[in-house]
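# Below are the sequence and a predicted model; questions follow.
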Amino acid sequence: MTTHREAWPTGTPAWADLTVPDLAAARAFYGPLFGWEFEVGGPEVGSYTQAFADGRRVVGLGEPMSEDPAPPPAWCVYLATQDLAATADAIAEAGGKQVVAPMPVLDLGRMGIFVDAAGAVFGVWQPGAHTGWDVVEEPGSVVWSEVMVHDQPGAVAFYERVFAYDVEDLSAPGFAYASVSVGGAPVAGVGGYGAQAGADAPAAWTLYFGVPDTDASAARVTELGGTVVSPPTDSAFGRMAIVAGPFGEVFALMGPTADA
């Protein structure tokens, strides 16, 4: 995909950031893994850091705000909106909850953090000067976003109500999954955990980062201090692996299959 610097359509994953207790350690892990360069914020935004791939904005990294206790290290995906107040109202009406109230971030935009009806945390971003990430679907950038829950039909109904998605059911026996689209373009997935996941598996969004070689990148995760949660395996969409960073934050790798 070419560089995209305009605002993303409502409901489209538009930004993501990682909250960790040690930004230097995070940069030392993610920089070599994805080839990112970093820009540390100034006095207005403190140590909040943006990662770039080939000069294009990809994701953010930050330290916990003043919550006590601090939230566990995790990636957060932000879905785009043109009207954060209206989206926040729709989230509440659909059974979601507010974690961080809608707030301005300088002239960059407005943000809020919410929990969906199934218990998964996500963000919402109304762009100002900051329109979100500049590139997707390339190595070093996000290539897919999905939420996994125990009540998949309920989660589909929640997101469809809030963002007016078009929904395509991709379920198969023993596997509940839907692709949600904006303007005819698939933007995210909503899946249901199978019995093997166990009742304690948390509802959560997962970001898939593109890599040129999934096996090599999974090995690099271990070398850099992370963990391979689910080893590389081929899927209909590429070769994927679930991994965790040095603080236990979970994300996924996606690259071409061997015969691609």
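Structure's in. What do you need? Numbering: from 1, shown residues only.

# make it CA atoms for all contacts and neighbour counts henceforth
Noted.

# Strands of the stretch 1-150 of the chain, residue ranges please.
13-19, 37-40, 49-53, 56-62, 74-80, 97-105, 109-115, 121-127, 142-149 (DSSP state E, counting those that start in this stretch).

# how far does the longest one sit from the chain's center?
Taking C-alpha atoms, centre = their mean, to the nearest Å, one finds the center of strand 97-105 at 17 Å from the center of the full chain.

# try it against this one:
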Amino acid sequence: MAAVSTSDPVMYGAPCWVSLVALDIAAAERFYAAVLGWEFRGGPPGEEFSVARLRGAPVASIGALGRRGIPVAWTPYFAVPDADAAANRILERCATVAVGPLSLGAGRAVIAADRDGAVFGVWEGEVTPGWTVGRDAALARLELRTRDAFDAAIFYAEVLDWAKDETACCQVAYENDSVVLRQGGDQVARLRGGALEEAPDPHVRPRWDVHFRVADLDEAVATATRLGGMAVTAVDTGPTGPSVTLRDPDGGLFTVTAGSGPM
């Protein structure tokens, strides 16, 4: 997690960062630089992470796995006013707190899994200025693939204060057979049902999927394949534009989406 001081107000419950835990930071940097056009800047001395930038703006971070046995994966973080309170809410709702609350730089983080096993993080503290999801952002959207979208929406609403009647909270709506999270009117996440908890393929198990924009979808897929990754889906020509889910060389799943502009 990388946080930078900003005077902008924090919208609690909104996505505020995405991070990859990798087996080899340098190898992951080379792969994502080639596929997504990112440049990297190392973290403070003694801290094993680097920050990815696109056209000078921070977009994500890559950190080293703390111990073996943890899968390589992308994790979204959501802003909260109190990490301890969020952790308690997670536990009270029969979900899992895996790490934290842990002090990191200018804030505190929790890594958790919801009741169906999808991993996510919460972040208390300063957020990265200019980091957004959706319009003209490197991160096109977040999508939760889960067993029951309505049950998941209730869980996250209770943990993250979604849909509260306050201006600093995200709003939730039901659209096109999915639950949609909006931040200031913009769609930032979608919750879709149908994932299988015991599926052997991690692509169809409950998880948060990160969708990154690319200028040329075919080129991104070809580059990922050449560098040891692989496409795990065919091209999805859904309403948000063509996309392909990829697996990086260490098994981390992410989706590339063509084009720019609103989702």
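Great, that's in hand. The model shown is predicted, which means the values in this text are computed figures rather than measured ones.

# re the thing from before, reformat the strands of the stretch 1-150 of structure 1 as CSV; add mean neighbour count.
Below are these laid out as CSV (neighbours: other C-alpha atoms under 10 Å):
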stretch, mean neighbour count
strand 13-19, 23
strand 37-40, 16
strand 49-53, 22
strand 56-62, 23
strand 74-80, 23
strand 97-105, 15
strand 109-115, 21
strand 121-127, 26
strand 142-149, 22
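
# Which one, of the ones you listed, ends up nearest to residue 223 of structure 1?
strand 37-40 (19.4 Å; C-alpha to C-alpha).

# whereabouts in structure 2 does the closest one align?
The counterpart of strand 37-40 of structure 1 in structure 2, using TM-score structural alignment, spans residues 39-42.

# So for residue 244 of structure 1, which of the strands of the stretch 1-150 of structure 1 sits nearest?
strand 74-80 (9.7 Å).

# That closest one vs structure 2, average offset?
In the superposition against structure 2, strand 74-80 of structure 1 averages 0.8 Å from its aligned positions (mean C-alpha distance after the TM-score superposition for structure 1).

# would CSV of the strands of the stretch 1-150 of structure 1 with distance to residue 6 of structure 1 be doable?
Listed next are those as CSV, based on distance: least, C-alpha to C-alpha, whole Å:
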stretch, distance to residue 6 of structure 1
strand 13-19, 10
strand 37-40, 20
strand 49-53, 17
strand 56-62, 12
strand 74-80, 12
strand 97-105, 18
strand 109-115, 13
strand 121-127, 9
strand 142-149, 17
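
# Relative to residue 87 of structure 1, which of those is closest?
Going by C-alpha to C-alpha, the one of these nearest residue 87 of structure 1 is strand 121-127, 8.2 Å.

# Same question for stretch 29-39 of structure 2: list its buried residues.
29, 31-33, 35-39 (16 or more other C-alpha atoms under 10 Å).

# Hmm, I typed the wrong one, I wanted stretch 205-217 of structure 2.
Buried, per 16+ other C-alpha under 10 Å, within stretch 205-217 of structure 2: 205-214, 217.

# Please apply the same query to stretch 63-72 of structure 2.
Buried residues in stretch 63-72 of structure 2 (16+ other C-alpha under 10 Å): 63-65, 72.

# do the same with stretch 223-235 of structure 2
223-225, 229-231, 235.

# which residues in structure 1 does that stretch align to?
Going by TM-score structural alignment: stretch 223-235 of structure 2 matches residues 220-232.

# so how far does stretch 6-15 of structure 2 reach from one end to the other?
16 Å (C-alpha to C-alpha, to the nearest Å).

# That one: how far from the chain's middle?
That offset, for stretch 6-15 of structure 2, works out to 16 Å (C-alpha atoms, centre = their mean).

# Same check on stretch 66-77 of structure 2?
12 Å.

# Tell me how far the most centrally placed residue in structure 1 lies from residue 47 of structure 1.
Structure 1 has residue 77 as the residue nearest its centroid, 3.4 Å off, counting by C-alpha atoms, centre = their mean. Separation of residue 77 of structure 1 from residue 47 of structure 1 (C-alpha to C-alpha) stands at 19 Å.

# do residue 80 of structure 1 as well
Going from residue 80 of structure 1 to residue 47 of structure 1 by C-alpha to C-alpha gives 24 Å.

# I'd say residue 81 of structure 2 and residue 11 touch.
No: using C-alpha atoms under 8 Å, residue 81 of structure 2 is not in contact with residue 11, being 9.5 Å away.

# Run through the helices of structure 2 in chain order.
For structure 2, applying DSSP state H gives helices covering 25-36, 83-92, 149-160, 217-226.

# Which elements pack onto the third one?
Same thing as helix 149-160 of structure 2. In this structure, helix 149-160 of structure 2 makes packing contacts with helix 83-92, strand 178-183, strand 186-192, judged by 3 or more C-alpha pairs under 8 Å, 6 or more residues apart in numbering; DSSP states H and E.

# Ok, the first one next?
Contact here means 3+ C-alpha pairs under 8 Å, 6+ apart; on that basis helix 25-36 of structure 2 packs against strand 39-42, strand 57-64, strand 207-214, helix 217-226.

# Quick check: that helix compared with structure 1, mean distance?
Helix 25-36 of structure 2 sits 1.0 Å off on average (mean C-alpha distance after the TM-score superposition for structure 1).

# quick one on the thing from earlier: can you give me the first-to-last residue distance of the match of stretch 223-235 of structure 2?
End residues of stretch 220-232 of structure 1 are separated by 13 Å (C-alpha to C-alpha).

# Ok, stretch 248-260 of structure 2 next?
23 Å.

# Next, the buried residues of that stretch.
Result for stretch 248-260 of structure 2 [16+ other C-alpha under 10 Å]: buried residues 248-260.

# Using JSON lines, lay out those residues together with distance to residue 182 of structure 2.
Supplementary listing: those in JSON lines, determined by distance: C-alpha to C-alpha, whole Å:
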{"residue": "248", "distance to residue 182 of structure 2": "29"}
{"residue": "249", "distance to residue 182 of structure 2": "33"}
{"residue": "250", "distance to residue 182 of structure 2": "32"}
{"residue": "251", "distance to residue 182 of structure 2": "30"}
{"residue": "252", "distance to residue 182 of structure 2": "26"}
{"residue": "253", "distance to residue 182 of structure 2": "24"}
{"residue": "254", "distance to residue 182 of structure 2": "21"}
{"residue": "255", "distance to residue 182 of structure 2": "20"}
{"residue": "256", "distance to residue 182 of structure 2": "21"}
{"residue": "257", "distance to residue 182 of structure 2": "19"}
{"residue": "258", "distance to residue 182 of structure 2": "21"}
{"residue": "259", "distance to residue 182 of structure 2": "21"}
{"residue": "260", "distance to residue 182 of structure 2": "18"}
